[in-house]
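Chemist: everything below, folded, please.
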Amino acid sequence: MAKTKTAKRGALKSPSFLFLQVKTNVSSKLYNYSMLRYNILILLICLMAETKAQHPPLFEGLVSDTTRITMNNLGLNLVRYTYRAPKVRFLVIHDDEDTGVKAALEYIRFSGGTLIDCQYGGIRNFKINNQGESFQTDPNSIYTKAGIPIGIQKYGPVDDDVVKQLERTAKTILKLYNPEQLGYIFTLHNNTDGDFGISSYLKGYELEAAADSVHINFSMDPDDLIFVTDAKLFSGFKKENVNVVLQSAKAPDDGSLSIYAMYNKIPYINVEVQHGHFDENLRLIEIAIKVLFQAYPLLKQKAAE
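Modeler: Reported below is the predicted structural model:
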């Protein structure tokens, strides 16, 4: 018993043990502090990486700037690429559709122009958390007041706060793209083989209500097409003998950018091709610019100024 007590008292009073204990505590604190600094550094690097463009500049002289939008947990970067005089302005609104981005950058490399690319993690839908619940919608369903709740409702319940955030996001995108100043909207979309194509707009098919007229070139891949809201543009593309759809004036309001364009009487072009059809994407872009400026010569004159 005495040895046990002596051993305890000796352990408590031992200077070497106290020094070791203090040293250990200090080392532990230093380690925790170092780990804290390390974790903060990693977090900052991740945040910086998140704000970087997913499609970095591919050629000398291409410049970019980013407008950041935050919708609760979702960060959206509107990355604007510009090269030389901005003769044409493209818009990509789905972040999982990169063939259009690459084709637009290739066009810009030789002819000049601007591309606004919506980047939010390489996925199709906006996914927003609000008050413990998760909501999602297609980014191409946020451009009309009536269409926003319809778009959300496809995936679940509607939340008023999420609706307001999506309204603000649409306004920011439109302000940056500025279709009123341009006089047109030129979007780029990609689709999956067999899931969607020119036949989707024929009578008896899913999107027949959205179409007024359809012209088909049967030598083209049915997944590659152009969608317009303007009869003059439709006529021009028909003469070029490419797959083209003219939106119906009675098309249901799904919140899409083409509906917004129709309501605001802005000529709208969507070049839509299958993922990976880069050459066809570029060819249709070139045809679309030709048809746009032929139908509206003043737009070509404005672009040259």
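Chemist: make it CA atoms for all contacts and neighbour counts henceforth
Modeler: OK.
Chemist: show me where the chain has strands.
Modeler: Using DSSP state E, the strands of the chain run over 63-71, 74-83, 89-92, 113-119, 126-130, 133-137, 185-191, 211-215, 225-228, 244-247, 268-274.
Chemist: need those strands in a markdown table with distance to Thr172 and mean neighbour count, can you?
Modeler: Output for the strands of the chain, formatted as a markdown table (distance: least, CA to CA, whole Å; neighbours: other CA atoms under 10 Å):
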| stretch | distance to Thr172 | mean neighbour count |
| --- | --- | --- |
| strand 63-71 | 8 | 15 |
| strand 74-83 | 9 | 21 |
| strand 89-92 | 13 | 24 |
| strand 113-119 | 12 | 25 |
| strand 126-130 | 15 | 17 |
| strand 133-137 | 17 | 16 |
| strand 185-191 | 15 | 23 |
| strand 211-215 | 29 | 18 |
| strand 225-228 | 23 | 24 |
| strand 244-247 | 25 | 26 |
| strand 268-274 | 19 | 26 |
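Chemist: for comparison, sequence B:
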Amino acid sequence: MLKMLLISFLLCMLHLPGYISMAGVVTGSERYAGNERTYHYTLGQRSVPLKVTAYGNRKDVVMISLHDDETTGVEAARAVLERTGGILLSIGNNNQRNITFTQRGITYRFDPNRMFTKTGIKATLQEYSKQSTKSAINAIHGFSNFVLNQVPSGAVVLIALHNNDDAGFSALTYMKGGECEKDAAAVHQSDTRDPDNFFLTTDKLFFRKVRTSGYNAILQHHKAKDDGSLSVFYGKKNRRYVNIEAETANVAEQKEMIETAVSFIREAKGRSRKAARRQMDKTI
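Modeler: Modelled structure (predicted):
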């Protein structure tokens, strides 16, 4: 009888949050330590680092930070990934937004979130360098492929992390009369949340989820202007993408938004985009 009671007690303990099982797996409140590896890409005369940090072995949750001066998103992402597991990719650029490199005696500067199509690369080079040569375009395009190749094939949704300044780029930018009005297929403006904090997505199902949850949300138009951004690249490929945009220093809000995106990954895993479209076409 005593032996049976002991076994029952141990079985109950296995279900308590944070209890370590005999297999060494922490249930409920496990924390994953980040295992960071840094890869380098030679861009002209410069070596640009890309940090890939794995939290556990989970590869369906993948986040990316392209602008090294936007640290709020990275801080919030790390706090979530330590609990959920997943992968964080981040470009190292000395805490600067735009990347500068020298090739054949010419110095170029570009926005790393405008490098995923050649049209976008040419435009960002013209904006920041006042010139765009074929060799520079090809070099940056090679770098963008290098970054994309680090995204695991098992990623259900790619989550991009961005930050903005108060009253600058926001959900209002996509509203009627806004600069990016034509890039939005649908817009939801929250009555209670700061428009600086919003989701931009290529996925109808996710748009509905965050809309009904009361967040500011933008569904990107499938014919959005080709600015070379990661959202446009994923939209053209008909792949799931979520940009989580939050005001600088608003870690708590961005963390909450990231948690919402991660919960969607569990819901979306294994469901095809075609099935999602059939479900959502009647609701948007």
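Chemist: got the contact list for the residue nearest in space to the middle of structure 1?
Modeler: Closest residue to the average C-alpha location of structure 1: Cys118 at 2.7 Å, with CA atoms, centre = their mean. For Cys118 of structure 1, the contact set (CA atoms under 8 Å, 6 or more residues apart in numbering) comprises Leu76, Asn77, Leu78, Val79, Val92, Ile93, His94, Asp95.
Chemist: structure 2: which residue goes with that one?
Modeler: In structure 2, the residue paired with Cys118 of structure 1 is Ile91, using TM-score structural alignment.
Chemist: same check on Val158 of structure 1?
Modeler: Under TM-score structural alignment, Val158 of structure 1 pairs with Ser132 in structure 2.
Chemist: its match against Gln126, yeah?
Modeler: Yes - between Ser132 of structure 2 and Gln126 there is a contact under CA atoms under 8 Å: 5.8 Å.
Chemist: and the gap between the aligned partner of Gln294 of structure 1 in structure 2 and His221 of structure 2?
Modeler: Under the alignment (TM-score structural alignment), Gln294 of structure 1 pairs with Glu267 in structure 2. For Glu267 of structure 2, the distance to His221 of structure 2 (CA to CA, to the nearest Å) stands at 23 Å.
Chemist: these two: which has the busier surroundings?
Modeler: Higher neighbour count among Glu267 of structure 2 and His221: His221, with 17 against 12, using other CA atoms under 10 Å.
Chemist: distance check, that one against Val147 of structure 2.
Modeler: Distance from His221 of structure 2 to Val147 of structure 2, counting by CA to CA: 24 Å.
Chemist: one more: Arg273 of structure 2?
Modeler: In terms of CA to CA, Arg273 of structure 2 sits 24 Å off from Val147 of structure 2.
Chemist: before we move on, what about Ile121 of structure 2?
Modeler: Distance from Ile121 of structure 2 to Val147 of structure 2, by CA to CA: 15 Å.
Chemist: for the match of Val158 of structure 1, give me its contacts.
Modeler: Neighbour list for Ser132 of structure 2: Lys122, Leu125, Gln126 [criterion: CA under 8 Å, 6+ apart].
Chemist: cool, now which of these survive the switch to structure 1?
Modeler: Compared against structure 1 with both residues aligned by TM-score structural alignment, their matches' CA atoms under 8 Å, the contacts of Ser132 of structure 2 retain Lys122, Leu125, Gln126.
Chemist: buried subset of those as a ChimeraX selection?
Modeler: Remark: buried members of those, expressed as a ChimeraX selection using 16 or more other CA atoms under 10 Å:
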select :122,125,126
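Chemist: closest to Asp111 of structure 2 out of the kept ones among the contacts of Ser132 of structure 2?
Modeler: Distance to Asp111 of structure 2 across these (CA to CA) is lowest for Leu125, with 8.2 Å.
Chemist: so the closest one sits against Gln131, correct?
Modeler: Yes - with contact defined as CA under 8 Å, Leu125 of structure 2 reaches Gln131; the gap is 6.0 Å.
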